[in-house]
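**Q** sequence unavailable; structure follows:
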């Protein structure tokens, strides 16, 4: 069924609570006695004292690099060399999705244990067993799966909920919402080939999170803005990171077709300035109505999604990204999105072209 591909469902352990980062030394000790931490200067200035105390308490020797490079193969290889040079047994990704992907990429190259500690709920990167590789031109080169699952994920609500702008939570919600219409599109196009047990379970989880976002997203964002420590906010953060990561992980052995994420790729490649100004989930979220329109979803559902996205502060029109919607610009976006999805399907090209009006 899976052609020999193994399924890795996320992480050996997942901890989400206030003060979770205080456990990091103990988590590392389960995997080894030496750690290499990839982070950035802003995150380290806020979390460094906690990490240092926890590592020392557990007798862990560690090296810290504040790394601001892109998530490219070159960066993976540089960090991998540092891992080998320092003799570290464990790599820790502490920060946002880019830092975490770099830690995962380097860990995969060196066969090191990986621990992630996200400081926002903007993506499922901390839990997902795949990482995104960008080209030197800023475009998405490929996604690669890890050869072994992540050892532990520590979601410290002191930072993810209480010290992170609500914009990042909203972006993570939008990114996660895309899973349901994207999986539906995959099922439509692959038919029986796509109906594996794991893909159906992934679809079920995506359906669950989507329905709950429709009901809870705005209140969760309001709670995040007001620093309200609510069970609802806790649930939404878990959905953004763990449950959406599990959706990605369960598709390890299958094929995913995704117009919304391929539209994001198009923006990354063709409009790098827009990519600098907007978060991953904000650009993916913009394309959710496009994905739903191509799927043939009822107009009421598409409008409901678009209304929620706008209320969360997610762009719903291409020009909101600072991109001029000239005929040539729109054609380039259509061409790229189609080429990354099913390039041989000419009818799909016309469908994407027809449905672009919902985000213009």
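**A** The structure has been received and is ready for your questions. Please read these numbers as outputs of a predicted model, since none were measured by experiment.
**Q** contacts and neighbour counts: CA atoms only from here.
**A** Noted.
**Q** who's in contact with the residue positioned nearest the centre of the chain?
**A** Most central in the chain under C-alpha atoms, centre = their mean is residue 123, positioned 3.4 Å from the mean C-alpha point. Each residue near residue 123 by C-alpha atoms under 8 Å, 6 or more residues apart in numbering is listed here: 97, 171, 172, 175, 176, 240, 241, 280, 281.
**Q** mind running it again at 6 Å?
**A** Residues near residue 123 by C-alpha atoms under 6 Å, 6 or more residues apart in numbering: residue 172.
**Q** and the comparison structure, right after this:
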């Protein structure tokens, strides 16, 4: 089977890089339109306008109405085509970014992504998650190419809430373990081929970066400062995780996350927080070594990621309550079937229950298996 890697055409990251936004965008178009929520607009409009001073006609800002829905995509598409926009800039978090990618696709113009948080790997991917106008998941829109430009200003990222960066680490944490599962099984990834050595190496670098710099990055964001550790983790959360999940593959961790979204108690938790528990569950499902599980538990605890169901808000962690989660995770189309062995509902249920128990042991005693 072929090996495939997909990635954004250009990725730029650093403190203050938005000052060179105009220079980068003018290579793609001459009539830019930007979309952002009102709260994000208030934070970046002056900086964006300054960075786009090379465009005599300036930049047209349009309000993003907070849901990546077909209604919003069609509304913004109409505005962009009406003004003759030839390059679209999406600013903000995952939903604004996904909307921008979809609008640019239907307008047949390049898209520039400017994330203001590092809690998701959406900035680099060739997919948009579509919701209803009420915020209920609807479908995935798979795009023919990745963004033309991703610009990550770490000065802006450092001003975001600490929990968002940590949630991004939870999402990135799964990257290596899921890529490893797909590498072993030889299953097809989102990129349309097998996991290549390059994608696997990027996924492993993502994990090692989190272990070495995760806590330091969290402390930097807590003080709203940019540090070398923060730069490294932002790159891991955004680029390494983004390329890693698309070209390395998804497996049990994200499938279990999808199951957890069905529990009302989890609705207030971020994607990456649920993925972190899914990663622990995947390690139990594949009978990983205690040393590896201990390493992941220690990392999660150090940065503040949940290691128990209770920390996700789930008070009833019984087998009966979790059975629907396991059933959803094992749905026919789910990525859990990218594991290198057949997966059953009972096996997933057992893995989640054991992960929760190990998480409580580690949290309460600082040890599992008799080792610190």
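**A** Everything's here; your move. This one's a predicted model, so the numbers in the text were calculated from it and none came from an experiment.
**Q** TM-score of the superposed pair?
**A** The TM-score (TM-score structural alignment, normalised by the length of structure 1) is 0.87; 349 aligned residues with a C-alpha RMSD of 2.7 Å.
**Q** thinking again about what came up before, what's the match for the residue nearest to the centre of structure 1 in structure 2?
**A** When structure 2 is aligned by TM-score structural alignment, residue 123 of structure 1 is paired with residue 120.
**Q** and the strands in the stretch 201-350 of structure 2?
**A** Applying DSSP state E, counting those that start in this stretch to the stretch 201-350 of structure 2 gives no strands.
**Q** give me the contacts around stretch 242-260 of structure 2.
**A** So stretch 242-260 of structure 2 is in contact with 5, 7, 121, 124, 175, 178-179, 182, 189-191, 195, 199-200, 203, 274-275, 278-279, 282, 325, 328-329, 335-336, 338, going by C-alpha under 6 Å, 6+ apart.
**Q** mind checking the SS state of the residue nearest to the centre of structure 1?
**A** State at residue 123 of structure 1, reduced to three classes by DSSP: H, G, I helix; E, B strand; the rest coil: coil.
**Q** go on, residue 62 of structure 2?
**A** On the three-state scheme (three-state DSSP), residue 62 of structure 2 is labelled strand.
**Q** burial of residue 228 of structure 2, as a residue count?
**A** 12 (other C-alpha atoms under 10 Å).
**Q** so who does it touch?
**A** By C-alpha under 6 Å, 6+ apart, no residues touch residue 228 of structure 2.
**Q** what about it, distance to residue 131 of structure 2?
**A** Remark: distance between residue 228 of structure 2 and residue 131 of structure 2 (C-alpha to C-alpha, to the nearest Å) = 36 Å.
**Q** please apply the same query to residue 39 of structure 2.
**A** 21 Å.
**Q** which of those two has more neighbours?
**A** residue 131 (18 against 10).
**Q** in structure 1, what sits opposite the more buried one in the alignment?
**A** Using TM-score structural alignment, residue 131 of structure 2 lines up with residue 134 in structure 1.
**Q** one more: residue 352 of structure 2?
**A** So residue 352 of structure 2 corresponds to residue 356, using TM-score structural alignment.
**Q** what about its match, how many neighbours?
**A** Counted with other C-alpha under 10 Å, residues neighbouring residue 356 of structure 1 total 21.
**Q** now it. Nearest residue, chain neighbours left out?
**A** Excluding its sequence neighbours, the residue lying closest to residue 356 of structure 1 (C-alpha to C-alpha, 6 or more residues apart in numbering) is residue 290, at 6.2 Å.
**Q** which one in structure 2 is aligned with that neighbour?
**A** That one, residue 290 of structure 1, aligns with residue 281 by TM-score structural alignment.
**Q** so residue 269 of structure 2 versus residue 137 of structure 2, what's the distance?
**A** Where residue 137 of structure 2 is concerned, residue 269 of structure 2 sits at a distance of 16 Å (C-alpha to C-alpha).
**Q** could you tell me how many residues sit around the alignment partner in structure 1 of residue 231 of structure 2?
**A** Matched by TM-score structural alignment, residue 231 of structure 2 corresponds to residue 234 in structure 1. Neighbourhood size, residue 234 of structure 1 [other C-alpha under 10 Å]: 17.
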